[in-house]
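> Okay, sequence plus prediction incoming.
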Amino acid sequence: MTHVSVRRGLLYVSIAATAWGTGGAAGALLYRAGGLGPVAVSFWRFAAGAMMLLLASHLFGRGRGSALGRITPDRLSGLGRTVITGVAMAVYQTAYFAAIAESGLAVATVVTIGATPVFVAAGARLLLRERLGAAGLGSVAIALIGLVMLTLDDGSATFSVPGVCWALVSAAGYAGVTLLNRASAGEPYSTAMGGFVVGGLCLLPVALAQGLLPESDPLSSSAIIVYLGAIPTALAYGLFFTGLATVRATTAAVISLVEPVGAALIGVFVLDERLTPQAVAGAVLLLFAVALLALSEKKGARPSA
């Protein structure tokens, strides 16, 4: 198990959330360059992420010799955690794409990302005995208001019951991964690699049905897949699971809300998009709430959580 300080754990989760913010843009470029469907993109993301971590484990000698040996309760527990993590990853990825298909990107993003810290906070209180207090709950509320202002700034929201339901399923899957790996943290990069393998196998049948190989521009598609697997997948999930060793589950979930802020900034500086004053105010509110909760985590964290 990797031991980190609370300060470093907060940094790792923040970097992970920032890296995730680039994943949407990379996925959109892959749709455009290779003509792949969303589930196929998720499959390649998991496959490339697993390959990156496997390569890193050989280069840096992480986990050498751990694959063989006696079967112990700890190893069985770790295997079970990895399998559940991978299945949950596949579920929340697929459910998120289904929510987008039913309700559009804006509503799917708000409901999925917004519901996640609520689910995590409830689960952390019931299962992990983590308490946020009034300041923490206020930070969560401010963050959700900022998320809505940032994401629904054009007034074009299209709500549908199936879309909202799929988004809630996605949020529940992500919350489950967060709570599980906060409750019983193992070696983070091994957990991430195993989760990618299991998740990729779950997505493979649907990806094959959609079309697994890029239809055009294989060189650009391959470069995007490498980036998608390396930064917003292998690096981000490894850091996120490492940070969960010391950062409260709800705090990690709220910090993850900066993902749409990063995506918005990429849209402005890379894709020449423009943010409305409402969206800017929402981003500021969201970042303020994240900073407030991070300060609270550093001041009030205890080794025994």
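Ah, there it is.
> going forward, measure contacts between C-alpha atoms and count neighbours the same way
Fine.
> list the buried ones in the strand or helix carrying Ala209?
The secondary structure element spanning Ala209 is helix 188-210 (assigned by DSSP states H and E). Judged by neighbour count (16 or more other C-alpha atoms under 10 Å), helix 188-210 contains these buried residues: 188-204, 206-207.
> for that helix, packing partners?
For helix 188-210, the packing partners by 3 or more C-alpha pairs under 8 Å, 6 or more residues apart in numbering; DSSP states H and E come out as helix 38-60, helix 73-103, helix 236-243.
> what's that helix in contact with?
1-2, 36-37, 39-40, 42-44, 46-47, 49-50, 53-54, 63, 78, 81-90, 234, 237-239, 241-242 (C-alpha atoms under 8 Å, 6 or more residues apart in numbering).
> The helices and strands packed on helix 188-210 into TSV, with extra columns for mean neighbour count and distance to Pro162?
As requested, these are arranged in TSV below (neighbours: other C-alpha atoms under 10 Å; distance: least, C-alpha to C-alpha, whole Å):
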stretch	mean neighbour count	distance to Pro162
helix 38-60	21	18
helix 73-103	20	7
helix 236-243	26	29
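> put this beside the first:
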Amino acid sequence: MNTIGAVMSYPRTKGILLVLIAATSWGVSGTVAQYLFHQQGFSSSWLVVIRLLLAGTGLLIFSHTVGKQNIWRIWKNKQDLFLLIVFGIFGMLGVQYTFFAAIEQGNAATATVLQYLAPVMIALYLCFHARTLPVKHELIAIVLALGGTFLLVTKGNIHTLAISGPAFGWGILSAFALAFYTLYPVSLLSKWGTALTVGWGMMIGGVGLSFIHPPWKFQGHWSLTSFTAVTFVVIVGTLIAFLCFMESLKYIKASEASLLACIEPLSAAFLAVVWLHVSFSPIEWLGALSIIATIFILASVKR
């Protein structure tokens, strides 16, 4: 215990450990969700509703008790409230639903890797917005992303798909949703803070989806194992993971945290292969690593 305390006393080490805990929790959470969908008969819509409502409530409680914020003030600002509703529906709900739908239609490993195409989409959008052409590093990242996606979904055979069309479609939509989720709420985050903005985004997204899929409209098999799995997805894979990631930003740079978070797709893929016996060939591993490599390349571009 003394050794652990000594290690954690170094701020940078503490930040690295926190972001690794967060990223691993996210990756494991996706694989646990696959277990609920494929082996316990749960639906992605129900799990997304429960995850958003419960985790959103937890973040708002955290903002009020620990952050000492008045969580209702944002509702009095009409302009920010409109931005928040858009973020909650199209950003938070969008990224959560498309990601879990990709897992339900395919597997956690592929869904998580495809979602990591978002940084390349962000880079392309920023180039378009600034009316500039991609620089060399960005072009390399784009080529790697396209090549990695091709290997991941075809196993190198152009005539066949290694995953279903719906799984691929939801995975690509998940990447677009993550790009929007990353770029859109910048003004809200700077004004109201991350926990409050994301907490209300989760609540708005959860309430919105409740009109389509009420949380009491359940399907699947309840057992101690499935209850534990749902609890893990909501508490560890969402609330604790998010709080750890936010806390890590106090000790390390956001760019460093983003790079370390690349362990998420690797942990999801590894656990899916070992625990759920998902087939993941060397060609697919190469495709996954090619996509993940784009984050390291884009992080080196100073603009």
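It's in. As the structure is a prediction and not an experimental result, all values here were calculated from the model.
> just the angle between the lengthiest helix in the second structure and helix 44-65, please?
As assigned by DSSP state H, the longest helix anywhere in the second structure is helix 11-39. For helix 11-39 of the second structure against helix 44-65, the angle between stretch directions is 150 degrees (axes from the mean of the first three to the mean of the last three C-alpha atoms, to 10 degrees).
> In terms of helices and strands, where is Thr110 of the second structure?
helix 108-115.
> Average offset of that helix relative to the first structure?
Superposing on the first structure and averaging over aligned pairs (mean C-alpha distance after the TM-score superposition for the first structure), helix 108-115 of the second structure comes out at 7.3 Å.
> quick one: buried residues of the following helix or strand past that helix?
Beyond helix 108-115 of the second structure on the C-terminal side, the first helix or strand identified by DSSP H and E is helix 118-130. Using 16+ other C-alpha under 10 Å as the test for burial, helix 118-130 of the second structure gives Ala118, Pro119, Val120, Met121, Ile122, Ala123, Leu124.
> how much space is there between the closest residue to the third one other than its chain neighbours and Ala293 of the second structure?
With C-alpha to C-alpha, 6 or more residues apart in numbering as the measure, Ile142 is the residue that lies nearest to Val120 of the second structure, at 6.3 Å, once sequence neighbours are left out. Here the distance between Ile142 of the second structure and Ala293 of the second structure works out to 11 Å (C-alpha to C-alpha, to the nearest Å).
> Please apply the same query to Ser281 of the second structure.
In this structure, Ser281 of the second structure lies at 18 Å from Ala293 of the second structure, with C-alpha to C-alpha as the measure.
> Quick check on the two: which one has the bigger neighbour count.
Neighbours around Ser281 of the second structure and Ala293, counted as other C-alpha atoms under 10 Å, are more numerous at Ala293. The numbers are 17 against 11.
> Name the helix or strand for that one, please.
Assigned by DSSP H and E, Ala293 of the second structure belongs to helix 282-299.
> Packing partners of that helix?
helix 108-115, helix 118-130, helix 136-154, helix 254-260.
> let's see 10 Å
Contact here means 3 or more C-alpha pairs under 10 Å, 6 or more residues apart in numbering; DSSP states H and E; on that basis helix 282-299 of the second structure packs against helix 108-115, helix 118-130, helix 136-154, helix 254-260, helix 263-274.
> Okay, buried residues for the next helix or strand after the longest one please.
Moving toward the C-terminus from helix 136-154 of the second structure, the first helix or strand encountered (DSSP H and E) is helix 165-183. Neighbour-count burial for helix 165-183 of the second structure, with 16+ other C-alpha under 10 Å as criterion, is recorded at 167-168, 170-182.
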